[in-house]
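Colleague: Sharing a model prediction with you, sequence too.
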Amino acid sequence: MAMRRVLLGGAFALASVLGAIPAHAQPVPTPPGQITVEVETVNGSGCPQGTASVAAAEDNTAFTVTYSDYLAQAGGGSNPIDSRKNCQLGLKVHVPQGFTYAIARADYRGFAYLQRGASALQRASYYFQGSSQTTRSTHGFAGPLVDNWQASDETDYASLVWAPCGEERTLNVNTELRVSAGTSNPQAVSFMTMDSTDGSVSTKYHLEWKECPAG
C-alpha cells in the first residue's frame, strides 16, 4: 500500500488509511442524518479512565478523539514504565442505513521536548473487528527538539478499507508513544505528548462514504 509522508519544519506528518475498495464503488456526498460514535472499550497507560472522549462532526465528514493525559518521558529519574504509553480504543460508529465508511486521513498533534541524544517515536494502527487488513505507521523524532508536532496522513481513494455493509464492526484505533533518553544527560528529562496548549489533543479521523449495494 503506497503512503505519502510529508515533513514540514517542526511539524511532523504521519499517514494512515485503511484498505481496498470494490471496483464498482464510487465516491458519494456525505449521507443524510447524523452519525454517532461511541467508545466501547478504552485501555492503555496513555488514556486512563475518563481521559479519552470522542465526538462526531455535525457534517458527517470526521470524528475526533480527545486525550487529556497522554505523555511518555525518560531521563531525570523518570520511572522506566513512563517511557512507553499506549492507548487502545474500540469505537462503534453508527452510520445511516444504506451507507458505509472508510478512514481517509488521520490528523494528530502534540508537543516534543527531547534533549540532544534523546529520541522518540509515535506508532498507530487501525483495523475493523474481524478484518485481517491493518494499517501500521511508525514515525521517529530525534533530539534536540522543542516544538509542537502535527501529523496528517492520507492515501489514495482506491486504497481505502471499508466497513462491511449492513454490519456494525468495531473500529480499533491503537496509538503508542515512546521516549528514549539515549545518549542525553541522564539527569535531564525528555518527553513527548499527545496534547496541545489547552491541555488536550484532538485526533481527527476523516471519513469517506459510499452507498451499499441494494438488497
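Modeller: Arrived safely. Numbers count the residues shown, from 1 in each chain.

Colleague: C-alpha from now on. contacts and neighbour counts both.
Modeller: OK.

Colleague: Give me the helices and strands touching the helix or strand where Ala55 lies, please.
Modeller: Secondary structure assignment for Ala55, by DSSP states H and E: strand 52-56. Applying 3 or more Cα pairs under 8 Å, 6 or more residues apart in numbering; DSSP states H and E, one finds that strand 52-56 contacts strand 36-43, strand 62-67.

Colleague: Deepest in the core, which of those strands is it.
Modeller: strand 62-67 (a mean of 20; mean count of other Cα atoms under 10 Å).

Colleague: pull the longest strand from the protein.
Modeller: For the chain, the strand with the greatest residue count under DSSP state E is strand 99-114.

Colleague: May I see the buried residues of that strand?
Modeller: 99-114 (16 or more other Cα atoms under 10 Å).

Colleague: ok, those residues vs Gly46, which is closest?
Modeller: Among the buried residues of strand 99-114, Gly110 lies closest to Gly46 (Cα to Cα), at 13.2 Å.

Colleague: What separation do you get for that closest one and Cys165?
Modeller: According to Cα to Cα, to the nearest Å, Gly110 and Cys165 sit 35 Å apart.

Colleague: Next up, a structure to set beside the first:
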Amino acid sequence: MKLEHAFLGLLAASGIVTANVQAVKAEEGFAFKRVPVIVNGSGCPPGSAFGIVNGNSVSIIFSEMYTEAARREFKRASCNIRMKLDVPSGYTVQPVNLRYLGYANIPNVSGARSTLNTFASFGASGGWVDRSNFGPGFQSDFERNVDIALSAVNACTRPVTTNFGINTNISAWGPRSGDEVTSMGIDTVDVTLEDVIYRIEFGFIPCS
C-alpha cells in the first residue's frame, strides 16, 4: 500500500489528477481508482502490477521489461497484461492512444537486430497496434506514441464492465561475431512516476 500511496501523491503533484480524487465524477470518464492487473508470460517483469484509471486515461504500473542476446543467440520476452474497466453509462468508449518508452542497444555487427510487437484488446475486439524493427547500429532510447483503432464498447443504456489488455513481445538477435550483446527494454513513460510502463488514452463519446 505504501507504493500506491506514494504513486497517488506523485500523480497529484504532477497534475495528472487533482489532490482531491473524490472530485472525479464517473460521468466525466472512468471513476478514479486503483484496479488489479493480471499478468502472464515468461517475459513479465518481477513484482506486482496494478492500474490507475482516471478520467480518460489508464496508467499501468509495472517494472521494466527487458531481454538481451549474446553472439548467435535469439531471446524473446513476452508479457500479457489484462484488467477490467468499468465504463460509465451514457457513452461509447474506445482506446485511442498508447504511449510507452523503450531503448535498444544493437551492435553494429551483421546479424544483430531486435523487434517490438504490441497487441491490444478491448471488449470483443483486438489487433496489432505497433510493430517496430531496430537494425545494426541502433543505440538509443525511443518513444512509441501510437493511435489505436479498436471497436468501441457501447454503454449508452447501462454501465458496462469490460476487459482491456496489452500483449507485448520483444525479441533480440545477437551478433554473428564478437562479444557485444543485443539488448532491448521497455521502460518508464515518466521520469517522475518511475514505474508507469504504459499510458493509454480513451475516447468517450456521449450517446445522443
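Modeller: Arrived safely, thanks for sending. What you are looking at is a predicted structure, and each value in this text was computed from that prediction instead of being measured.

Colleague: Would you pull the TM-score for this pair?
Modeller: Once superposed, the chains reach a TM-score of 0.71 (TM-score structural alignment, normalised by the length of the second structure), with 174 aligned residues with a Cα RMSD of 2.8 Å.

Colleague: Now do the longest strand of the first structure against strand 62-67, angle only.
Modeller: 40 degrees (axes from the mean of the first three to the mean of the last three Cα atoms, to 10 degrees).

Colleague: for strand 99-114 of the first structure, the distance to its chain's centre please.
Modeller: 4 Å (Cα atoms, centre = their mean, to the nearest Å).

Colleague: Packing partners of it?
Modeller: So strand 99-114 of the first structure, by 3+ Cα pairs under 8 Å, 6+ apart, packs with strand 145-154, strand 190-193, strand 201-211.

Colleague: Quick one: the ones you listed as CSV, columns for distance to Thr51 of the first structure and mean neighbour count too.
Modeller: Shown next, in CSV, are those (distance: least, Cα to Cα, whole Å; neighbours: other Cα atoms under 10 Å):
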stretch, distance to Thr51 of the first structure, mean neighbour count
strand 145-154, 20, 19
strand 190-193, 14, 28
strand 201-211, 11, 21
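
Colleague: closest one to Arg178 of the first structure among these?
Modeller: Evaluated over these, closeness to Arg178 of the first structure peaks at strand 190-193, with 7.8 Å, by Cα to Cα.

Colleague: The closest one vs the second structure, average distance?
Modeller: Taking mean Cα distance after the TM-score superposition for the first structure, the mean distance separating strand 190-193 of the first structure from the aligned residues in the second structure is 0.6 Å.

Colleague: Give me the range in the second structure that that strand lines up against.
Modeller: The alignment of strand 190-193 of the first structure onto the second structure (TM-score structural alignment) covers residues 182-185.

Colleague: Out of the helices and strands packed on strand 99-114 of the first structure, which is closest to Gln34 of the first structure?
Modeller: Between those, strand 201-211 lies closest to Gln34 of the first structure; by Cα to Cα that is 13.1 Å.

Colleague: And for the closest one, what's in contact with it?
Modeller: 25-31, 60-68, 98-110, 194-195 (Cα atoms under 8 Å, 6 or more residues apart in numbering).

Colleague: What of stretch 99-108 of the first structure?
Modeller: With Cα under 8 Å, 6+ apart, stretch 99-108 of the first structure has contacts from 14-18, 31, 150-155, 157, 160-165, 194, 201-212.

Colleague: hmm, 6 Å instead?
Modeller: 17, 150-154, 161-163, 165, 203-212 (Cα atoms under 6 Å, 6 or more residues apart in numbering).

Colleague: Am I right that Trp162 of the first structure is in a strand?
Modeller: No - assessed with DSSP: H, G, I helix; E, B strand; the rest coil, Trp162 of the first structure is coil; it does not lie in a strand.

Colleague: Residue in the second structure paired with it?
Modeller: Match for Trp162 of the first structure (TM-score structural alignment): Ala152.

Colleague: Now do the same contact list for its match.
Modeller: Counting by Cα under 6 Å, 6+ apart, Ala152 of the second structure touches 92-94.

Colleague: before we move on, what about Glu194 of the second structure?
Modeller: With Cα under 6 Å, 6+ apart, Glu194 of the second structure has these contacts: Thr188.

Colleague: Show me which positions of stretch 163-178 of the first structure end up buried.
Modeller: For stretch 163-178 of the first structure, by 16+ other Cα under 10 Å, it's 163, 165, 169-178.

Colleague: Out of the residues you listed, which sit inside helices?
Modeller: Among these, no member falls in helices (DSSP state H).

Colleague: Max pairwise distance over those: which two?
Modeller: Cys165 and Arg178 (36.5 Å).

Colleague: The equivalent of Val58 of the second structure over in the first structure and Ala102 of the first structure, how far apart?
Modeller: Val58 of the second structure maps onto Phe63 in the first structure, with residues paired by TM-score structural alignment. Look at Phe63 of the first structure and Ala102 of the first structure: by Cα to Cα, they are 12 Å apart.

Colleague: Same question for Val179 of the first structure.
Modeller: 31 Å.
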